[in-house]
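J.: Sequence first, predicted model second:
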Amino acid sequence: MKRYAYYLSCINESMTKELDRSIDLWQKDLDLELIKLHESTCCGGSNLEYVSPKHFALVNARNIAHAEKLGLDLVVSCNTCLMTIRTAKKKLDSSAELKCEVNEILKKEGLEYKGTSEVRHLLWILIEDVGLDVIKSKVKVPLKNYKIAPFYGCHILRPSTVLGKDNPLDPSSLDQLIEALGGTTIPYEHKNRCCGFHTLLVAEEESLNVAAEALNEAIESKADFIVTPCPLCHTVLDGYQAKALKQAHINASIPVFHLSEMVGLALGYTKKQLGIKRHIVS
């Protein structure tokens, strides 16, 4: 069984609890053990670095240090947490002075940032460590009747100097997972675009326009649902869908799933077990 330290992101702890519920159901089916880091704290999103670079490095060195204490890689299921923590790790690993400075503070908790744990997304774990062939062999309810629009979101793709797994102009990992689960992906120009989440509070109209464009393309392409590896993208595309489409004068709707729920459905779990009733769009 492959073991990882699992980072509890704020959004999953509050608005998208069904995401972690889904992972809890099927992780053992794929010989995974995700050990929740209850001691971890908010990564600071994409904002803390601009307010206080040292605190940004410190809180994320602490998050990684908890994984290192267990001798495990740190796994996240939120794109922004991924980008944020990997950015902090890159800064720490390239500056002995910064590393020494944060470790002086961390030692008060009996922690030390060493730089030995990798920071990885759940999607990468499924493809690289579990493997698509193994996933195919575990499928109980193939998604063969569904046309699925993959929506990657920004922070699992860009900046590529921090992330570097998929081609940000033409990503394929989520498409590969969909196909391994028996689904059919659709040609979808918006799959690598922004959902608008990070401008929602300061420029709502523009943010919802961005979301509406992605939703409308999926609807016009006759997709049965959208799937995303990011709970922030899910929050916008599901929770703000009605408002976005109304603003764009589009009279339609489309369900949105997180990749953990899509995996759960293909592995035979029910919508009730996966908590899909929590979604805004039916």
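T.: Looks like it came in fine. Numbering: from 1, shown residues only.
J.: contacts and neighbour counts: CA atoms only from here.
T.: Noted.
J.: Tell me where the protein has helices.
T.: For the chain, helices defined by DSSP state H occupy the ranges 10-14, 17-26, 48-51, 53-70, 79-93, 96-106, 122-124, 132-138, 173-180, 204-220, 231-234, 241-247, 259-266, 271-274.
J.: what's the closest of the ones you listed to Glu39?
T.: Ranking the helices of the chain by distance to Glu39, with C-alpha to C-alpha as the measure, places helix 53-70 first at 7.6 Å.
J.: Just to check, Lys147 is in contact with Pro187?
T.: No. Judged on C-alpha atoms under 8 Å, Lys147 makes no contact with Pro187 at a distance of 10.2 Å.
J.: out of those two, which sits in the more crowded spot?
T.: Lys147 (19 against 14; other C-alpha atoms under 10 Å).
J.: give the contact list for that one.
T.: Taking C-alpha atoms under 8 Å, 6 or more residues apart in numbering, we find Lys147 in contact with Gly183, Thr184, Thr185, Ile186, Lys222, Ala223, Asp224, Phe225.
J.: So how do I select the buried members of these in PyMOL?
T.: Applying 16 or more other C-alpha atoms under 10 Å to these, the buried members can be selected in PyMOL as follows:
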select buried, resi 183+184+185+186+223+225
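J.: Relative to Ile156, how far out is Asp170?
T.: Remark: distance between Asp170 and Ile156 (C-alpha to C-alpha, to the nearest Å) = 13 Å.
J.: who's more crowded, those two?
T.: Ile156 (28 against 11).
J.: From what I see, that one and Pro171 are in contact.
T.: No. Ile156 lies out of contact with Pro171 (C-alpha under 8 Å); the separation is 9.9 Å.
J.: dropping in the other structure now:
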Amino acid sequence: MTLRYAYFPGCVAQGACRELYQSTAALAQALGIELVELKKASCCGSGTFKEESRLLEDTVNARNITLAEELNLPLLTHCSTCQGVIGHVDERLKEAQQTNPAYLEEINGLLQKEGCSPYQGNTTVKHLLWALVGDFGLEELQRRVVLKLSNLKCAAFYGCYLLRAQKSIPFDDPHQPESMENVFRALGATPVYYRGRTQCCGWPLSSYATTQSFEMAGRQVKDAIAAGADCLVTPCPLCHLNLDSRQPEVEKVIGEKLGLPVLHLPQLVALAVGVEPKQLGLDRHIVSTRPILEKLGW
């Protein structure tokens, strides 16, 4: 049976990280996964809406969830920030169904004023990583590998939201995660463990404490390099921006050359299952991905 999802691409993948949008589509096609894009969805707020109003964050994302509910499909995103925000709202509203129905009624009243369906709480919110591990399955993923990534040492960079925004996460331990490393193994790559893999990239600080943000990003990249990584792989486009797009600026702040490629998770998986690099937007990265492609024989 074909896996089908209500696809929430988020903002960054449709702008600054267009290659994430491109590579997710290519990977889904290669694996036979159907993505029904939620064209009417709005920004999740990236954690900022709640600074103004928790009701605002919950209502906006209740609407996003209802768009998936209308399709009777799970909501899928490839952005761990979107996963953390929407997934946490979903948890909170499902809890409100039992403990605070008046609050949920207020949200549904606001949705009704905008002509939206009420929140029912009958779907799930999941990141692409969880879909690969839990729905598609690691054994099937391994079976689909066309280009075994035997020469590649991959360092996961989980970031904050994927592991810590929700009360519980599927298929992993938020303190000692292994899901990305298990994906690497299924693809034939060697996982690299290092201190910063579950820490913050520094992106949330970048708008008001730029130096500290870049110092944080530099520390994580340096640790991965010291551990022998050929590349970082992240499930978060905001982490990608700080670790790849701003790596030249990070180098100036820390006074050291880094040059470590940073891949989006679907780019790595797609390479292994036979998608050509030109379909994955690898030429859009600031840090050249050419060393990775050369290791893989492209």
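T.: Cool, got the structure. Everything quoted here is computed from the prediction, not taken from an experiment.
J.: Need the TM-score from the superposition.
T.: TM-score of the superposed chains, computed with TM-score structural alignment, normalised by the length of structure 1, equals 0.96; 282 aligned residues with a C-alpha RMSD of 1.3 Å.
J.: Would you reformat the helices of structure 1 as CSV and include mean neighbour count?
T.: Output for these, formatted as CSV (neighbours: other C-alpha atoms under 10 Å):
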stretch, mean neighbour count
helix 10-14, 14
helix 17-26, 19
helix 48-51, 13
helix 53-70, 22
helix 79-93, 22
helix 96-106, 16
helix 122-124, 19
helix 132-138, 15
helix 173-180, 21
helix 204-220, 20
helix 231-234, 25
helix 241-247, 19
helix 259-266, 25
helix 271-274, 16
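J.: and the ones you listed as TSV, adding distance to Ser40 of structure 1?
T.: Formatted as TSV, those follow (distance: least, C-alpha to C-alpha, whole Å):
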stretch	distance to Ser40 of structure 1
helix 10-14	10
helix 17-26	16
helix 48-51	16
helix 53-70	5
helix 79-93	12
helix 96-106	13
helix 122-124	17
helix 132-138	30
helix 173-180	27
helix 204-220	30
helix 231-234	18
helix 241-247	31
helix 259-266	21
helix 271-274	25
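J.: mind checking which of those is nearest Cys194 of structure 1?
T.: In terms of C-alpha to C-alpha, the element of those nearest to Cys194 of structure 1 is helix 204-220, at 7.1 Å.
J.: what range in structure 2 does that closest one sit on?
T.: On structure 2, the counterpart of helix 204-220 of structure 1 by TM-score structural alignment is residues 210-226.
J.: With structure 1 overlaid, how far apart is the matching stretch on average?
T.: Average distance, stretch 210-226 of structure 2 versus aligned residues of structure 1 after superposition (mean C-alpha distance after the TM-score superposition for structure 1): 0.8 Å.
J.: how distant is that stretch from the center of its chain?
T.: From the chain centre to the centre of stretch 210-226 of structure 2 is a distance of 20 Å (C-alpha atoms, centre = their mean, to the nearest Å).
J.: Equivalent analysis for stretch 97-111 of structure 1, please.
T.: Put simply, stretch 97-111 of structure 1 sits 28 Å off its chain's centre (C-alpha atoms, centre = their mean).
J.: got it, and stretch 266-279 of structure 1?
T.: Worked out by C-alpha atoms, centre = their mean, stretch 266-279 of structure 1 lies 18 Å from the chain centre.
J.: counterpart of it in structure 2, which residues?
T.: Using TM-score structural alignment, stretch 266-279 of structure 1 corresponds to residues 272-285 of structure 2.
J.: got a list of what Phe49 of structure 2 touches?
T.: Phe49 of structure 2 makes contacts with Leu56, Glu57, as judged by C-alpha under 8 Å, 6+ apart.
J.: Quick check: the gap between it and Leu205 of structure 2.
T.: Per C-alpha to C-alpha, Phe49 of structure 2 is found 17 Å from Leu205 of structure 2.
J.: mind checking what Leu237 of structure 1 lines up with in structure 2?
T.: In structure 2, Leu237 of structure 1 lands on Leu243 (TM-score structural alignment).
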